[in-house]
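>>> need a 3D model of the following:
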Amino acid sequence: MLMDFRYLLLGTVAVLATATSAVAQTRAYNIPAGDAAASLQAFGRQSGKQVLFPFDAAHGRRAPAIIGRFDDADVLARLAQAAGLEVVTNDARTVTLRRATGMRSARPETAGEESVTRLDEIVVVGSHIRGAGSGASPVIRFNDQMIAQSGAATLQQFFDKLPQNFGGGANAGNNANSGVDRDVGSNWGAGSGLNLRGLGTGTTLTLLNGRRLTASNQFQYVDISLIPVSAVERIEVLTDGASALYGSDAIGGVVNIVLRKDFEGYETRLRYGGATSGGLEEFQAVQTGGWNWSSGQALLSYEFLSQDNLDVSERGFSRNAPFQPYDLYPETERHSLYGAISQTITPNLSLELNGLYAKRDVRSVRATASDYQIGAPSTEQYDLSGALTYDLSEAWQVRLSGAVGHSDVERTGFSTTPAGVVSPASSFSIASDSRYVDLAADGPLYTLPGGEIRVALGATYRSEDYRNRFTAGTRPQPTVSGARDVASVFGEAIVPLVGPNNRFAGAERLEATIAARYDHYSDFGSTLNPKLGLLWEAAPGLLFRGTYGTSFRAPIFEDLQSQNAVVVVVNLPNAGAPTGRTNLMLLQGGNPDLDAEKATTWTGGVEFKPTFVEGLSLGLNYYRISYTDRIDRGFPGNFTTLFASDTAPYAPILTYSPSLDLITRFRDMGLAGAQYALTRAGPFAVPAGQDESDVEVILDNRLRNNAATFQDGLDFNIGYEFEVGPNRIGLTAAGQYILSGTRKVIETSPEADALNQAFLPVDFKARAGATLARGDWSAAVFLNYVGGYSDRGNVADPSVEAWKTVDLDIRYGAPPGAASYLRGASIALSVQNLFNEDPPFVLTPSGSGFDPTNANPLGRFISLTVTKQW
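Next up is the predicted model:
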C-alpha cells in the first residue's frame, strides 16, 4: 500500500508552484482585516506568488479586509500601502517589497521625523540580479515561521528534517564517525556541515546573507552549528549546481541562510527541552535588540545554547554496547553573537555591516577495549562583512563588498585506563583565515518585445590561509599549511523572449538565463563554468523549467600537502607470486598535483497551480548529477588484502617491477614528509637481507582525481491552503526519491551502488504536514519518513526497516489588544518524535545499534519556548 502511494505521489506531484500569469487578471480574494504581515502572506497564497518583504516592518500594522474579486495589482497596492511598503518588482512569480520612502519602521512615525531609509531589492539565491528570483533553477524556501514550527534549536536539527540533506560526513550527531565519506573520521571540531544529495563533505555551498563564510575544521566545511537559529529570517535551498554563479563547492546545491536585520524593540526568548527517555537536556536563551533611526537601522542578537550528552546506556537499543561509557551525542555549550547595521549615507549611497561571532566547547567520551578516550574540542570563529551600494540610476546599481573571517579549532584529547592511568594528551590546532573583496553591478541592458534584458557583471578576489598543527602524545607532527589566492570574473543575463506585451496562446512567458564564471586558483589552476536555463509559462499557473551547468570543487589544503605523506614497505601474502609473498611499497597521503573535482548537472521540472482549485500547488523536479575527478584513494580497502583478489581493476595505481630510481624517489618523499617505514616485525615484515630496493610492486594510494559518482532523482512538493470559517488550514508534502546512485573509486574499478545501504543515502525520504491557524492559536503536525534499506554487515538479518516519526508544534500569541504585560508574548510547545519511535536496528562496530547518518537516537523530545517582545 505504501509503495503504491509513493509511486502515485511521484507520478502526480511537483515542487511548490508560484507561477501565475503576469497579465492583469481578477480573482476571488478572501483576506480578513488584521495584521498587515499576515495579510501579505495571505495575498501570496491566494495569488500564487512568492511575496518577499521585511516582515518586521509590516508586522503590527493593520490592513483592511479584501473580500471579493479584484485585480492582483490593486490588492497588492492596498496591502502595501497599509503595511508601509512599496512594490519594487511584481512579475509572474515573485513580488518584492521594501519600506516606502518616508517610512521608518513598523511603528508609526512621530511628527517632524524625516526618513529616507529603504531596503534594497531582495536578491535571492540562484541569481546576482535584483528581483530576478531563482529563474529556471529549483529553489526550496523556508521562512522563520516554518523554521520555528520544526522545533529545532540548531540549524543542524532543522536540516536533519530536509529530505534532500544527508546526515553523513561532518555531522555532530554522528559522534561514532560512521559512514563511507572519507572525511567523516576527522571531524575534530565536532561541527556540522550540509550535505545535499549525500555527495560528500564540502559539495554543498553554504552562504550567509548571500556571502561565503570562513571554512572550519580539517576538511574545510562551513560549520552551520555555529549560526544561531534564533537570528534566521529565511533559508533558501538551491537544488542544482551553481558554480557559474558562486564558484567552488556548489555541486550538490547552494544553501543561503538569511539573518534578520529589520527589527525594532527588544525580544527575549527562553527555551528548555529534554528527551523523555532520559539524557540530553537542552537550554537556550536569546536576547535581541533592534533600533531604527531616520537614516538607518541596527540589530544585535545574542544566543546561548547548552546541550547535555547522551550516553549509550540511556537507550534500550544501545545498552548492549560492548564499551561504555560512549556518547551518542557529546556535551555542548555555545555562545553566538550577531550584529547588523544599515545606514543611508546619501539618497544614492548606502552602507551595510554584518558580523557573526561564535564560540563552542564540546566534550565527548568514548570507551574502547582498553581505555576511555576523551575529546574536548573548542571552536571559535568570527566573520565580518560590509557592503557599499550605489544607485547609478533608477535601474542600475553597483555594489562593493568585502569580508574577513577567522576560524580556530583547538582539540585536546587524552585517554585514561580504568585504573586511572592517563596517557599523554594529543592535540590539534587548526586555524583558517579568509578575506575577499567583490565588485558587482546589475541592471537592464536592452529592451526586447518580451521585456528588458537584465544583466549582472562582477569580479571577486579571495585569499585563504590554513594551518594544522598536530601533536601525538609528546611527539609533534609536521605542520600542514597552505595558502591560496582566487581571482574570479562572472556574468549573468536574463533574456525575456516572451512577456506581457507579446504573449500568445501556449506561451504566457518564455525566459532564458545565461551565466558563466571563470576562477583562477594560485595553487592548482583555472576553471570555467557555464550555466544555461529556460523558463516557460505555457498557461497561467503552468510552468516548465530546465537548467544545464557545470560545477567544481577545489582541493582542500590537506589534500594538496605532501607533508602528510606516508610511505611503507611491507611483505604481503600473494598466491600468484612464485614465493607466495610480494614486497610492496605503499604510498598514502596528500598530493600537490591534484586538480579540481568536476560535475555536470541537469534539471527539469514542472510547476502547476490549477486556477480551478485555489490554494493548490503541485510540482515535480528531476535532477541528474555526473560527478567526476573526485579526490579519493584508488584502493578503498585494507592494503594488506590487495593480492587476495583480482588486482586488474587497480592497474592505474599499481607499478610492477619499478625502477630503483622510482623506488628511491618515493622513499625520499616519505623521509621528507611525515613517515617512512621499512617493516621489520610482524606478519608483514620484509625478510632479513632485503630492503626497499627489493620492492616488486608499488601501490600509489595517494589522493588523486580518480573517483566518480552518478546520481539522478526526483524532488516533489505538494501544497494546499484553504479556509474553513475562521480556520486557516495548510497541507504539505515534500520529499526526494533517488532513482539511481553509483560510485567508482577509480576508472577501471567495478561500479558500486551508493544507495540503500547502511551509512549511505536512502532512495526515499519525505516530510508531510498539516497546519491549522485560528485567531491567536496555531498548530502543526508533521510526518517524517525515511525508507528502508539494507545492512550488509548484518548477515543474519540485513533488512533495515523504514523509520517513521511524528512531530507536533502548538503555539499561542497574545493579541494586540491584550494587557500590556502580555502584549508581544508568545508560547510554543514542540514535541519531536511524538510516539518515541526507536531508530531501526543497524549493526555497528560501536554497538550503538543504529545508523546515525539516517536516524537519530533522541527519541521523544519535548521543548517549551517563551518569547516576549518589549
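
>>> please make it C-alpha for all contacts and neighbour counts, starting now.
Will do.

>>> burial measure for Val88, as a count.
Neighbours of Val88 under the rule other C-alpha atoms under 10 Å: 18.

>>> surely it is within a strand?
Yes. Counting by DSSP: H, G, I helix; E, B strand; the rest coil, Val88 is part of a strand.

>>> list the residues that contact it.
Taking C-alpha atoms under 8 Å, 6 or more residues apart in numbering, we find Val88 in contact with 95-98, 121, 131.

>>> out of those residues, which sit inside strands?
If you go by DSSP state E, these have 95-98 in strands.

>>> show me the helices in the stretch 101-250 of the chain, by range?
Under the criterion DSSP state H, counting those that start in this stretch, helices of the stretch 101-250 of the chain are mapped to 144-149, 155-159, 243-246.

>>> out of these, which is closest to Tyr7?
helix 155-159 (24.9 Å; C-alpha to C-alpha).

>>> buried set for that closest one?
Neighbour-count burial for helix 155-159 flags 155-159 (criterion: 16 or more other C-alpha atoms under 10 Å).

>>> between the residues you listed, which sits nearest Val786?
For those, the closest approach to Val786 (C-alpha to C-alpha) belongs to Phe159, at 14.2 Å.

>>> the closest one touches Asn165, doesn't it?
Yes. With contact defined as C-alpha atoms under 8 Å, Phe159 reaches Asn165; the gap is 6.6 Å.

>>> to compare with the earlier structure, here is another sequence to fold:
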Amino acid sequence: MFENKFNALRRGCSTVAIALALTLAGAGVGHAETKPVLFNIAPKNTAQALLEFSKQAGIQLLFPYDEATKFNAPALKGEFSREAALAKLLEGTNLEIAGVTDKTISLRVKSKSTEQSHNDTTQDVVEVIVTGTNIRGANPTSPARVMGRREIEDSGFSQVGDVIRSLPESFSGGQNPGVIGASSASIGNQNLTNGSTVNLRGVGTDGTLVLFNGRRMSGDSFFQGADVSAIPLSALQRIEIVTDGASAIYGSDAVAGVVNFVLRRNFEGAEVSARTGAATQGGASEKVFTALGGRTGADSFLLANLEYAEQGAVRADDRDFTKAAPADHWLLRPQTRKSLLVSAGRDFGGDARLSVDALITERRSATRSRRTATTTPTVGEVFTPSYNIASALEFSLPGDWNLRATAAASGSRNSTWSGTLLATASFTSRKNSVRYGEVTADGTLFTLPTGPVKAAIGGGFRREDYRNNRAPSSSYIEPTRDVAYLYGEALFPLVSPSNRPGLNALELNVSFRAEDYSDFGQSTNPKVGVRWLPTPDVTMRASWGTSFKAPSFTQMYQASIVAIYQANILGYSGTGTALVTSGGLTELTPETSESWTFGADWKPARWPGLKVTTTYFSIDYTDRVVQPIPNLAVGLSDPIYSSFVETPSSARLAEVLASADITYNYSGGSYDPTKVVAILHNTYQNASSQTVRGVDLGYRQNVQMGRHDIDLFANATWLTLQQQTVAAAPEQTLSGTLFNAPDVKARAGASWRRARWSATGTLNYVDDIRDTGVKPERRIASWTTMDASVAYRFEGPGVFGDGLKVVASVSNLFDRNPPIALSPATTNPGLTYDSTNASILGRFASLTIVKAW
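This next block holds a predicted model:
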C-alpha cells in the first residue's frame, strides 16, 4: 500500500515540478536600463553607501560587506538610473555586478583571471552567507565556512558525502558508507542503509541540521539523521557550513551546526558529464552520468539536473590488508543512485516572486557479510527512495520589507530485505517524513544614526512522521508529532562603518525561537551575536546561544522489551533472576545545549585574496538520550548504575510485564516471580552529557604570478570531546579514541591554473588515536593521504572545442592503507582498522569528461 502511495507521490512531484518549471521559464534575458531615481547619498564608507542605495533605489542589494568596508564612496546627488548610480558608487572598488533581476542585484569581488572558459562557474559569486540568519544581507556573527563551486570541482569528488567527510569539522563516523563494527563506541555508528550523513564535531548525525537550498530535510532510517547522498554534486553552487548552535534560527537538531546545500540558480547553458573510476587495489568501480541545463532571464530562472551513478563493492579479498577476513565479506557496499532535480522561479510584475525546488531520488544498495569463513553469509538489499520539494512565494511590502511564505515536504523510506542464503529473508521498513509551512517578514524597523535596524519575524507549523516496520509486526510503530513555532531576529548597527581606528564598525544580532511539540512540550532558545571590526581588515565575532534536539521517534516510541536473565549474568552475587527493560520512553525531554564561539577573520587590503580565520568553540550538551547501561554484565554490581536498579514487589513485576510489547526469557527456566531479585531499567533516558571544546583554523589565499593563478588553502580542527554517560559515572574523553572523532583533523593544498590547464593537490591528515578495546591501550598511528587532480580545457571549433574539459583525479595517491587497530578484529575477524577514521578504499583513480554549451 505504502509503496504505491510513495511511487504515486514521487511521480506526481516530478510531473508538477517539471510542469511548473517550464511554465515559469518563459522570460527574456536582457535588462533594460531603469527609470531615473532621485538619489541623495553623502560621501561615506562604500558598505554604508550601498545600504543607502538599496533603500533609495527600492531594490534588494546582496554584496560582500567586508570587502565593501575597505573603500569609500563619493557623494551621489541627483537623478540617475539605478545602473548609473551603482556604477558611480563602485568606482575604485574591486566589486562588480554578478546578477540582476527586477528586485535584486548581486555583487561579487572582481575576478583576477581573465581566462575563463565559456559557461565557467569556477569563479564564485561572493554574496552574503544566507545560512544562520533570517535577515537578508545580514553579516554572520557565527563561524561560517563556504565551499564554493570552484572548491567543489577542485576536490575531485563525485559524491556530496565524500566532500562532507573530507572536512576537518566533520567526523566520518555515524551513518556513513564503510562504517563496520563501530557500534561498541556509539549505537549511532552503524551503516544501516549506505546513506551519507553529516556529523559535525562528532556529537552524532542527529545533532547537525541539514538544509537543502535553505529547506529542512527529513531524517532517514533508524537514527533519523538526514541522508545527503541523494543531493547531486553537479547542481550545487556552494555548501555553507555554520559550526555553531542555531536552534534560535532553525529549531531542533541544530546543536553542532547547520549545513546548507545551495543550488546553482545562476547557471546558464547546458552541461553533460561522464565519470568512470576504480580502486587500483580492486573493487569500487564507479560510473556517473550527469546532464545539467539552466536558463536565467530578467525575471525568471530554470535549473534541471539528471544523474545516474553506479558504485561497485570492495570485498575483503580485494585488499591484502584484510586477507584474514572471509573473502566474500563486503567492506564497501555496491549501490546505484538515480536523481532528478528541478529548480525554477519567476518574478511576477516585480512585486511577487515564486520559486520551486524539487529533488526526486532513489538508491539501491546490497549487503553481504560473513563473520568467519565457516559461518553462513548474510545477504541483503536496501531500497531508499526519497523526495524533497519546496515552494516559496515572496512579496515586496512598503519600504524595504519582504514577506516570504514557504511550503515544503521531505521524506525517505528504507525497505530492507536480509537473511542467509539458506533461509527465508526478513523484511523491515522505515519511513521518515516532514511537512511544514511558514511565513517570514523581514525589513528595516527604524533607522539609527549608525544605520538601519533590521528585523525578521515569522512562524509556522511542522508535522513529522515516522514508521518502523508494518503491522502486525511486534516492532511496528507509527507516531506523528506536530510542531508550532515562532521566531524573531534583530540586527542593531551600534557603530556605523568608518575609518576610526579600533572601532571601525560594531553590530549586535539578537534572535530567539519558541517551539511547541505535541508529544513532549515546549522549548525556547535565544541567541546573541556580536560582530566588531577594529579595522576594515579584521573582523572579531562572538556568539552565545542555547540549542536543543527533540528526542527521536525511536527513542520515544520504540517497542517496550522485557528480557529475563539469571541475575548472576548481570553482576548479581547471589541466585535468582532479574528483568531488564529496554525500548522507548514517552516521558523523554529534549536534549539541550549551550554554545559559545569566539573568532576572528583577517582579510588585509594590502594582500587581496588572503583570508585567515580562527574560532574557539564550546558546546555543553546535556540531557542526552541514551540507554544508560552499555555493559549489562555489571548492571547489578557497579554502583554507578544503582539509580537504574529497582527492587520490585510482585504487583510491580506484573505491571512491568503487562506493559511490555515483547518479552524474552533467557534465564534457561520458566519464569517465577518469587525468584526475581531486581529490575534493571535500560530504556532510553535523559541520562548523559557531553562537552566539546576546540579550535578551528582556516587559511585561503589567491596568488597571481604572471599568467599563473594559484589558490592556497588549509583548514584544521583541534577538539576535545568528553562524555559522562550517567551522573554517577566518571567523565570520559572520547576524542582521540577508537571509533570517535580524532583530536586533530586537517586538510591543506593548492590549486594552480594557467590558460587551459589546472591542477590541484591536497593533503589530508587524521591524528593518531588510542585503541581502547585492548589492554593495555595501544596507539593507532596517524593517517596522511594525498589527493590530486589535473584538468585540461579544449578550445577551438569542432567536437574538441569550447566547453570540453577532461579531468583526471586520484584520491589517496600513494595508496596508504589504514593504520592498524587490533580491537575491531575481536568482533569482525580480519578487520584491523578504525572504519570511522580511515577508508579501506585505497588509491582511487577516475576520469571525467565534461561538455558545456
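
>>> ok so, going back, which of the ones in strands among the contacts of Val88 of structure 1 has the most neighbours?
For those, neighbours tallied by other C-alpha under 10 Å; top is Arg98, 26 neighbours.

>>> now do the end-to-end distance for stretch 512-529 of structure 1.
Stretch 512-529 of structure 1 stretches 17 Å from its first residue to its last (C-alpha to C-alpha, to the nearest Å).

>>> show me what Ser659 of structure 1 lines up with in structure 2.
Ser659 of structure 1 maps onto Ser649 in structure 2, with residues paired by TM-score structural alignment.

>>> neighbours of that match, just the number please.
14.

>>> any idea how far it is from Leu636 of structure 2?
For Ser649 of structure 2, the distance to Leu636 of structure 2 equals 18 Å [C-alpha to C-alpha].

>>> same deal with Asp787 of structure 2?
51 Å.

>>> ok, Met556 of structure 2 next?
25 Å.

>>> ok, back up a step: from the ones in strands among the contacts of Val88 of structure 1, which two are the most distant?
Pairwise distances across those (C-alpha to C-alpha) peak at 10.3 Å, for the pair Val95 and Arg98.

>>> give the residues shared as contacts by the two.
With contacts defined as C-alpha under 8 Å, 6+ apart, the residues shared by Val95 of structure 1 and Arg98 are 87-88.

>>> quick one: map Pro555 of structure 1 onto structure 2.
Pro555 of structure 1 maps onto Pro551 in structure 2, with residues paired by TM-score structural alignment.

>>> I meant Pro496 of structure 1, not that one.
Aligned by TM-score structural alignment, Pro496 of structure 1 pairs with Pro493 of structure 2.

>>> correct me if wrong: that match contacts Gly451.
Yes. Using C-alpha under 8 Å, Pro493 of structure 2 makes contact with Gly451 at a distance of 5.9 Å.

>>> tally of neighbours for Lys804 of structure 1?
Using other C-alpha under 10 Å, Lys804 of structure 1 has 19 other residues around it.

>>> next, the contact list for it, please.
By C-alpha under 8 Å, 6+ apart, the contact set of Lys804 of structure 1 is 783-786, 837.

>>> what does it align to in structure 2?
By TM-score structural alignment, Lys804 of structure 1 lines up with Thr784.

>>> how about Ala788 of structure 2: what's its closest non-neighbour residue?
Distances taken as C-alpha to C-alpha, 6 or more residues apart in numbering put Gly761 closest to Ala788 of structure 2, at 4.4 Å, once the chain neighbours are dropped.

>>> helices along the stretch 601-750 of structure 1, start to end?
Here the stretch 601-750 of structure 1 has its helices, by DSSP H, counting those that start in this stretch, at 660-672.

>>> Provide the aligned range in structure 2 for whatever helix or strand Leu353 of structure 1 lives in.
In the assignment (DSSP states H and E), Leu353 of structure 1 maps to strand 349-367. Aligning strand 349-367 of structure 1 against structure 2 (TM-score structural alignment) gives residues 352-370.

>>> residue closest to the middle of structure 2?
Centroid check for structure 2 by C-alpha atoms, centre = their mean gives Val259 as the closest residue, at 3.8 Å.

>>> quick check, it in contact with Arg238.
No. Val259 of structure 2 is beyond contact range of Arg238, at 10.6 Å (criterion: C-alpha under 8 Å).

>>> which elements pack onto the top helix by length along structure 2?
As assigned by DSSP state H, the longest helix anywhere in structure 2 is helix 2-24. Using 3 or more C-alpha pairs under 8 Å, 6 or more residues apart in numbering; DSSP states H and E as the contact test, the elements touching helix 2-24 of structure 2 are strand 300-311, strand 335-348, strand 352-369.

>>> contacting residues around the next helix or strand after it?
Once the chain leaves helix 2-24 of structure 2, the next helix or strand it forms, by DSSP H and E, is strand 37-41. With contacts defined as C-alpha under 8 Å, 6+ apart, strand 37-41 of structure 2 is touched by 49, 52-53, 56-57, 75-82.

>>> pull out the buried residues from those.
Buried, going by 16+ other C-alpha under 10 Å: 49, 52-53, 56-57, 76, 80-82, out of these.

>>> quick check: the two most widely separated of those residues?
Across those, no pair lies farther apart than Ala49 and Ser81, at 16.0 Å, counting by C-alpha to C-alpha.

>>> identify the residues contacting the aligned partner of Arg747 of structure 2 in structure 1.
In structure 1, Arg747 of structure 2 lines up with Arg767, judged by TM-score structural alignment. Going by C-alpha under 8 Å, 6+ apart, Arg767 of structure 1 touches 161-163, 733-735, 782-785.

>>> flag every buried residue along stretch 507-522 of structure 1.
507-521.

>>> ok, Arg201 of structure 2 - contacts?
Neighbour list for Arg201 of structure 2: 169-171, 256, 692, 719, 741 [criterion: C-alpha under 8 Å, 6+ apart].

>>> quick one: the nearest residue to Ile105 of structure 2 once chain neighbours are set aside and Arg295 of structure 2, what's the gap?
Nearest non-adjacent residue to Ile105 of structure 2, counting by C-alpha to C-alpha, 6+ apart: Leu61, 5.0 Å away. Per C-alpha to C-alpha, Leu61 of structure 2 is found 22 Å from Arg295 of structure 2.

>>> now Glu79 of structure 2
Applying C-alpha to C-alpha, the value for Glu79 of structure 2 to Arg295 of structure 2 is 33 Å.

>>> how about Arg99 of structure 1: what's its closest non-neighbour residue?
Distance criterion C-alpha to C-alpha, 6+ apart; nearest residue to Arg99 of structure 1, sequence neighbours excluded, is Leu85 at 4.4 Å.
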